[in-house]
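[1] requesting a structural model of the entry that follows:
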Amino acid sequence: MLIRHGRTALNAERRFCGGRSDPPLDARGREQVAALRERFGGELDGLFCSPQRRALETAAVLGPATVVETLRELDHGALEGREIQPTLAEHADFFRAWQRDPTKVAVPGGGESMGALATRVDAGIRSILDQLPGPCSRGQVIAVVGHQLAWAAFVCRALGRPLRDWPQFELRNASANLLAFDGARWSLLGRKL
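    I've put the predicted structure just below:
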């Protein structure tokens, strides 16, 4: 289960909040994650999260989590912290190229491409699978708390979809994509909001 962190002030203000930002959850985010235990509760066979504060705070409601450094959000480069709407117009050429195929298009100002993000997060998920005491088995529940674009990139890669399809796997704050892994293939079971 890939859980997106609760809301932060940057999310509420509709600002880019990526790998360089480390805001805490806001009051609404804390309310959202308080409900996570009920929605995603039960015995977990493993709990992992990104090293960023918003993910750590979100995971804490579910139990002690193992931090996986490679699960950080996309590095938004020069866009980090900026308001989304005016930035879309200011960097229109970048966003048009990103929409066509974000695989190799890096965010301006030293940011990452979606392809680099997908490769990094895929390595993080593989390291999680390697840390499990045995092979994934039917009914084993692993929760991983992270970020919007990181999860969308991973789901595209896991399902063999082009990265330009990432908006189909967008998550609201404190919601999850449910996936299954049979040791060879991933499948998307659904979304839990």
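[2] make it CA atoms for all contacts and neighbour counts henceforth
    Will do.
[3] center of this protein - which residue?
    His147 (2.5 Å; CA atoms, centre = their mean).
[4] can you pull the contacts of that residue?
    3-5, 55, 71-73 (CA atoms under 8 Å, 6 or more residues apart in numbering).
[5] of these, which belong to helices?
    Residues of these located in helices (DSSP state H): Ala55.
[6] scan the contacts of His147 and report the most crowded one.
    Among the contacts of His147, His5 has the most neighbours (other CA atoms under 10 Å), with 32 neighbours.
[7] doesn't Ala143 make contact with that one?
    No - judged on CA atoms under 8 Å, His5 makes no contact with Ala143 at a distance of 11.9 Å.
[8] show me which positions of the longest helix anywhere in the chain end up buried.
    Longest among the helix segments of the chain by residue count, using DSSP H, is helix 114-131. Judged by neighbour count (16 or more other CA atoms under 10 Å), helix 114-131 contains these buried residues: 114-118, 120-125, 128-129.
[9] compare with the first, here's sequence two:
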Amino acid sequence: MQIYFVRHGRTQYNIEHRFQGGNSDSPLLASGIAGGKAAGRRLQAVDFAQVYSSPQKRALDTAKYIVAENQWQPTIQIEPRLREFNFGTWDGMREEDVVPQSQMALLLHHPAEYQPELAGQGESYAEFVERTTAAVHDAVALAGVDNPKPILMVSHGLVTTMTIKALLGIPVAKFRDPLVIDGQELPTIGHGIVDNDSLTIVNTTDNQQFGIETWNETDFLAH
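    As a prediction, this is how the structure comes out:
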């Protein structure tokens, strides 16, 4: 079974370095729309068993652009557990404006030590990946691990990156560390997150052990 992960297209909040978590949304920029369409062209010949999207508009719009290009025209299923990390009252704020900045540093560099109750409330990394990995496990179980058709999940930067790391068995403390597979450090953008509109493909044969086939693919965005 393959699981395809696509991060939503670029938004104004991305440019402004604002927290864009589970309680905030910013519409796709023109480049984000173009990226969603490009991802759709990249995946147009893939016959998906199921297509899931976060309920947030930036992700759902991206999913719609992808499906519009797909020759099979699959139905998009809303999966609430794919909602982005909940930053609480920090959502919508510029990174440089949140207090205390000490918790901001822990959020970005020492995830196991981040304490949301001392920041904007919201959720911890452990709580976050508990719900997102459950969504993946349930989707794989529903489709069947032997299904030759893959699953598509359109969501967010942290959902994609941290969910995959959790599925790989990486502990929370190392979620922000570079991801190294077979001695090679895999590319990311700031603080270890995959790019907007990027494609990452994960596989599993038993819904317990997971491996990476494709990581943060963006070549199709230049075409």
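[10] hang on, the earlier thing: trace the residue nearest to the centre of structure 1 over to structure 2, please.
    Matched by TM-score structural alignment, His147 of structure 1 corresponds to His156 in structure 2.
[11] nearest residue to its match in space, please, no chain neighbours.
    Arg7 (4.8 Å; CA to CA, 6 or more residues apart in numbering).
[12] trace the one you found over to structure 1, please.
    Looks like Arg7 of structure 2 aligns to Arg4 there (TM-score structural alignment).
[13] Ile128 of structure 1 versus that match, what's the distance?
    Using CA to CA, to the nearest Å, we find Arg4 of structure 1 at a distance of 17 Å from Ile128 of structure 1.
[14] from the middle of its chain, how far away would stretch 97-105 of structure 1 be?
    18 Å (CA atoms, centre = their mean, to the nearest Å).
[15] same thing with stretch 148-163 of structure 2?
    5 Å.
[16] likewise stretch 136-147 of structure 1?
    Counting by CA atoms, centre = their mean, stretch 136-147 of structure 1 is centred 14 Å from the centre of its parent chain.
[17] for stretch 61-70 of structure 2, same thing?
    Relative to its chain's centre, stretch 61-70 of structure 2 lies at 16 Å (CA atoms, centre = their mean).
[18] show residues contacting that stretch.
    Identification of contacts with stretch 61-70 of structure 2 by CA under 8 Å, 6+ apart yields 8-9, 28, 33, 36-41, 43-46, 53, 73-76, 154.
[19] surely Gln148 of structure 1 touches Leu71?
    No - counting by CA under 8 Å, Gln148 of structure 1 stays clear of Leu71, with 10.9 Å between them.
[20] hang on, Ile15 of structure 2 in a strand?
    No - assessed with DSSP: H, G, I helix; E, B strand; the rest coil, Ile15 of structure 2 is helix; it does not lie in a strand.
[21] distance check, it against Leu106 of structure 2.
    From Ile15 of structure 2 to Leu106 of structure 2 the distance is 22 Å (CA to CA).
[22] which of those two has more neighbours?
    Comparing Ile15 of structure 2 with Leu106 by neighbour count (other CA under 10 Å), the higher total belongs to Leu106, at 14 against 9.
[23] the more buried one touches Ala119, doesn't it?
    No - with contact defined as CA under 8 Å, Leu106 of structure 2 does not reach Ala119; the gap is 10.3 Å.
[24] let me have the buried residues of helix 114-131 of structure 1 in CSV, extended by distance to Ser175 of structure 1.
    Supplementary listing: these in CSV, determined by distance: CA to CA, whole Å:
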residue, distance to Ser175 of structure 1
Met114, 21
Gly115, 24
Ala116, 24
Leu117, 20
Ala118, 20
Arg120, 22
Val121, 18
Asp122, 20
Ala123, 23
Gly124, 20
Ile125, 18
Ile128, 20
Leu129, 22
